[in-house]
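> Predicted coordinates and the sequence they were generated for:
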Amino acid sequence: MGLMGIHHVAIISQDYARSRRFYVDLLGLEVIDENYRAARDSYKLDLRLPCGARIELFSFTDAPPRPSYPEAQGLRHLAFAVADIEAAVAYLESHQVAVEPIRVDEYSGQRFTFFSDPDALPLELYQVTAGV
């Protein structure tokens, strides 16, 4: 089949301006393209992470909220790789983003934590070390 990696993850936001600030200004994702789609009264913002993976941020003000808690079937969360989890947590907390305590993955031994985007979508920070 020849899969080469993940190209993008699509996220639907309720408040486009708030989510744009979160992903661009706070998390630092690079804007590739931004379009307002008048026929749908919706924005589509293409973002790039340093590794080349992309996030497509859509806005639909009438979209129902995704149930994150309790966990539901479907995609569970989006995980971002970081080299220094303490620094990433400190940065988020300095911007009033609530972050769960850092835990250790019982199978890989790697450190991780969770936080949420403005629409309460679960996001993870996963500390990556050589070979993992």
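Perfect, thanks for sending it.
> Every contact and neighbour count from this point should use C-alpha atoms.
Will do.
> Just the helices from the protein, written as ranges.
16-20, 85-94 (DSSP state H).
> Second structure for comparison follows:
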Amino acid sequence: MCAKTNDQLLLESVHHFAIICSDYQRSKTFYTQLLGFSVIRETYRADRDSYKLDLKINENTQIELFSFPNAPKRPSYPEAQGLRHLAFATRNLDENVKYLRGQNVVVEDVRLDELTGKRFTFFADPDGLPLELYEQ
């Protein structure tokens, strides 16, 4: 349970990540069919000409996928200030890499985190958002 003590805010976990995509249907397919996240709810907001798709990662974490007309691109390379990437934990890195490559997703070579001894790799969503697979 989260509680505030001694003027410190104690947080339990990440609730959601929000992503703005350029092509809603393409990103919806990527996150639901390719990555396998289930749809919690899908809402079209006519006043904004915008979709909001809530996706379930696990019991505690979600992705909010938004579409907005004419949203500006966010630079990723060279690395810009701000959120660097979104990392997903996996128990079988090799099988996930094999699966993604079989779906024609470009996946970087697996690397070793020198600080933790864990293996990881990167791939990108349809808009080039860097996504990481991190082996547990």
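It's in. This structure is a prediction, so every number in the text was calculated from the model and none was measured.
> OK, contacts around the residue nearest to the spatial centre of structure 2?
With distances taken as C-alpha atoms, centre = their mean, residue 86 lies nearest the centre of structure 2, 4.9 Å away. When contacts are counted by C-alpha atoms under 8 Å, 6 or more residues apart in numbering, residue 86 of structure 2 touches 130, 131, 132.
> Show me what the last one aligns to in structure 1.
Residue correspondence to structure 1 (TM-score structural alignment): residue 132 of structure 2 is matched to residue 124.
> I'd assumed residue 114 was in contact with that match.
Yes - assessed by C-alpha atoms under 8 Å, residue 124 of structure 1 is found in contact with residue 114 at 4.4 Å.
> mind listing the strands for structure 1?
Ranges of strands in structure 1, per DSSP state E, are 8-13, 30-37, 42-48, 54-59, 78-82, 103-104, 111-116, 122-127.
> need those in a markdown table with distance to residue 19 of structure 1, can you?
As requested, these are exported to a markdown table (distance: least, C-alpha to C-alpha, whole Å):
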| stretch | distance to residue 19 of structure 1 |
| --- | --- |
| strand 8-13 | 6 |
| strand 30-37 | 13 |
| strand 42-48 | 10 |
| strand 54-59 | 8 |
| strand 78-82 | 15 |
| strand 103-104 | 26 |
| strand 111-116 | 11 |
| strand 122-127 | 13 |
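> Indicate which one of these is closest to residue 97 of structure 1.
strand 111-116 (7.3 Å; C-alpha to C-alpha).
> That closest one vs structure 2, mean deviation?
For strand 111-116 of structure 1, the mean deviation from structure 2 after alignment is 0.2 Å (mean C-alpha distance after the TM-score superposition for structure 1).
> who touches that strand?
So strand 111-116 of structure 1 is in contact with 85, 97-105, 122-127, going by C-alpha under 8 Å, 6+ apart.
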